[in-house]
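Colleague: Structure here, sequence nowhere to be found:
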């Protein structure tokens, strides 16, 4: 989709109508498609995806926009790959739930003992269990201090090691410092906690984090496309869309001091693996959500219950809680709504499983930046689109995309 110059846009309806599309939208679900096109036009998004499902059937699969691949204009497909950022956390948490299911570990096990982390700098580190790691109650507060997954230059300088730093460097730097609060005392979102979870998965399984997730979680349900992303555009996968940001940063993938587009070397994708490093498509993610609808080849009922269990801190003031890789809330039909978003420079994603078996995922190749409307608005926008459906279609598109 050609960029629409800010301040010189055509009427929004005209801009939305001009967005090139691929995939299938049943007439009954046209409200979803219209909402997405308007959202995309308002935010000048060049590449996006949407998938909608109900009761284990994929009903809508759509790619929006286009991009240049070499000198060729390429349409975004429903199966194109995009970075999904923190939607990766549901994969990581499910991996540990599966390891517990297989008797490899208890979720009450101390992380410091599993990974051999010193508790000298702060003895409270010994109280961080896998439960606390995955429910974001481990004791790290990125607002009070920093997010070490985005602190590459400082860690490099502090440890006297060259860029790029790796997981071991990040762990060494953080473990030498005090926690920000007592483990279990409160919920504070922590990318670092999920990075540690990835290292636990590798230690317990004897496999790389990526291999374990792909072989034990995704392959059993026929999902083959997702994989860990790479930092540079030259390293992108063949069907991966490009990422956009108005910002630049000094490269963290080498010591040249070069200024690079923020999504391409302004942060280190391999280090983000377990907390935000996957690339996937929207259809992959709604199918992944089916794993939590009933016991099956990946998780049994005990594991699914653990994933959505309330943490020791209980329900927050908004009536929801953070389970294992999902936000969770009771809904008005006696089941659970579960959801998560993902955000990093060049990426915004949202996945939800709501009442009556409906689920949806949207992914975009940019996120909210100065001068753009709120990207979190996608949640109520897609939720409202459910109300436009008079009769849900029954044709299942799953076989077309898997």
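Modeller: Received it, and whenever you're ready, just let me know what you need. Everything numeric here is computed off the predicted structure, so don't read it as measured data. Residues are numbered from 1 along each chain as shown.
Colleague: rest of the way, CA atoms for contacts and neighbours
Modeller: Will do.
Colleague: Just the strands from the stretch 201-350 of the chain, written as ranges.
Modeller: 227-228, 248-250, 259-261, 278-280, 320-322, 327-330, 336-344, 347-353 (DSSP state E, counting those that start in this stretch).
Colleague: now the second one, how far from the centre of its chain.
Modeller: Here strand 248-250 is found 23 Å from its chain centre; the criterion is C-alpha atoms, centre = their mean, to the nearest Å.
Colleague: what would the strands of the stretch 201-350 of the chain look like in a markdown table with distance to residue 84?
Modeller: Formatted as a markdown table, the strands of the stretch 201-350 of the chain follow (distance: least, C-alpha to C-alpha, whole Å):
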| stretch | distance to residue 84 |
| --- | --- |
| strand 227-228 | 10 |
| strand 248-250 | 20 |
| strand 259-261 | 18 |
| strand 278-280 | 6 |
| strand 320-322 | 19 |
| strand 327-330 | 16 |
| strand 336-344 | 6 |
| strand 347-353 | 6 |
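Colleague: Second structure follows, compare the two:
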């Protein structure tokens, strides 16, 4: 008989981390979670890394703290930091025109020529999936237009979108856009310094490896990688079937062919362990001085102070409903704490995947990854656990601080 959830924790117990342990156990049971991994860090050090449930239910393989999960849109902060690093070194400008940088064909909509790097980073480029559609999930249609076998690759998707109108004037409103971050990946690959390297190679070399995040890589849709979990659907499990983008007309379990993970690279295609996402996020801390490294982890900060300011900067080109919350460059931002304090975070979701990465104003950073998107009620797991992690972090903070001595 298949066990739907397991409540044994894996990874070393951490004095002061009991609140996180209790939360993982209770949440897993209450919501029928297949598996999850949680990592918490502070001041450049991983303080907590534990996991619960099953990486593979049928084989009874448990999730381990180092297990790899699809991180979905947690890919966007990674791409944004890579772009800002290129701005910092002078290879790009935030006001650079994407149409010119990519040397694209003449667009159907002249407003394409107004779209800047800043617009793409802040989701103000002109594409609104609620008003029209999400181009990254039109693989079969766009491949047919290109006369190539499906699924469509990023270049075919871009050519298809050049033939279609924008949904609004660039910079005039916010609308979350996977396609905008697809374009940013191609911008990185187009820079002279890229020297023909892929988006994945560039980001691993320039962003991930320097901070010690060695597990992240672009995932594969159809075949799991070593240490990667399996992905599950709520209620109906693997009985759910959707049409394959690799073989149209063939029904598949949605996480394994209803969309193409490889094509999503720069907006949603990475897989990673939870600790390595925390290592990346801690690399976004404000450096102590120009060119400095974190004195605790001995790892470099990824951006200088000016670039960090750009990373969190408020958009000024459109009105916001909440003056204390906005989408900056690859991160959601909310004012918190005192003075210039802020919480920054990102959520991610795909069939079989729910993820959350948080950088809190007091220096606590955490990442939780699930190999299941929703519970049986249809609620997304990362959104459900988000408000519960903050009080757990509050309980853990003093104990972790005393134990680590900083």
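Modeller: Yep, it's here. Owing to the predicted nature of the structure, the values given are computational and were not obtained by experimental measurement.
Colleague: Quick one: closest of the strands of the stretch 201-350 of structure 1 to residue 55 of structure 1.
Modeller: Among the strands of the stretch 201-350 of structure 1, the nearest to residue 55 of structure 1 by C-alpha to C-alpha is strand 347-353 (10.4 Å).
Colleague: The closest one maps to which residues in structure 2?
Modeller: Counting by TM-score structural alignment, strand 347-353 of structure 1 pairs with residues 353-359 of structure 2.
Colleague: just to revisit the earlier point, for residue 23 of structure 1, find the nearest of the strands of the stretch 201-350 of structure 1.
Modeller: strand 278-280 (16.3 Å).
Colleague: What residues of the longest strand along structure 1 count as buried?
Modeller: In structure 1, taking DSSP state E as the definition, the longest strand is strand 57-69. In terms of neighbour count (16 or more other C-alpha atoms under 10 Å), strand 57-69 of structure 1 has its buried residues at 57, 58, 59, 60, 61, 62, 63, 64, 65, 66, 67.
Colleague: same thing with stretch 146-158 of structure 1?
Modeller: Going by neighbour count (16+ other C-alpha under 10 Å), the buried part of stretch 146-158 of structure 1 is 147, 148, 149, 150, 152, 153, 155, 156.
Colleague: Quick check: which element contains residue 168 of structure 1?
Modeller: helix 167-175 (DSSP states H and E).
Colleague: Mean deviation, that helix versus structure 2?
Modeller: By mean C-alpha distance after the TM-score superposition for structure 1, the fitted helix 167-175 of structure 1 averages 0.8 Å away from its aligned residues in structure 2.
Colleague: which SS state does the most centrally placed residue in structure 1 fall under?
Modeller: Closest to where the C-alpha atoms of structure 1 average out (C-alpha atoms, centre = their mean) is residue 87, at 1.8 Å. Secondary structure state of residue 87 of structure 1, per DSSP: H, G, I helix; E, B strand; the rest coil, is helix.
Colleague: And it, what's its match in structure 2?
Modeller: Residue pairing (TM-score structural alignment): residue 87 of structure 1 is matched to residue 74 of structure 2.
Colleague: That match and residue 12 of structure 2: what is the separation?
Modeller: Going from residue 74 of structure 2 to residue 12 of structure 2 by C-alpha to C-alpha, to the nearest Å gives 26 Å.
Colleague: Okay, residue 28 of structure 2 and residue 316 of structure 2: tell me how far apart.
Modeller: Separation of residue 28 of structure 2 from residue 316 of structure 2 (C-alpha to C-alpha): 41 Å.
Colleague: the more surrounded of the two?
Modeller: residue 28 (21 against 9; other C-alpha atoms under 10 Å).
Colleague: Okay, and the residue mapped onto that one from structure 1 sits in which element?
Modeller: Under the alignment (TM-score structural alignment), residue 28 of structure 2 pairs with residue 40 in structure 1. For residue 40 of structure 1, the host element (DSSP H and E) is helix 30-42.
Colleague: That helix: what's the following helix or strand?
Modeller: Going down the chain from helix 30-42 of structure 1, the next helix or strand is strand 47-54, by DSSP H and E.
Colleague: Now that next one on structure 2. Mean distance?
Modeller: Taken over the aligned residues, the distance from strand 47-54 of structure 1 to structure 2 averages 1.1 Å (mean C-alpha distance after the TM-score superposition for structure 1).
Colleague: ok, and what's touching that strand?
Modeller: With contact meaning C-alpha atoms under 8 Å, 6 or more residues apart in numbering, strand 47-54 of structure 1 is reached by 1, 36, 40, 58-67, 76-78, 241-242, 281-283, 286, 356-365.
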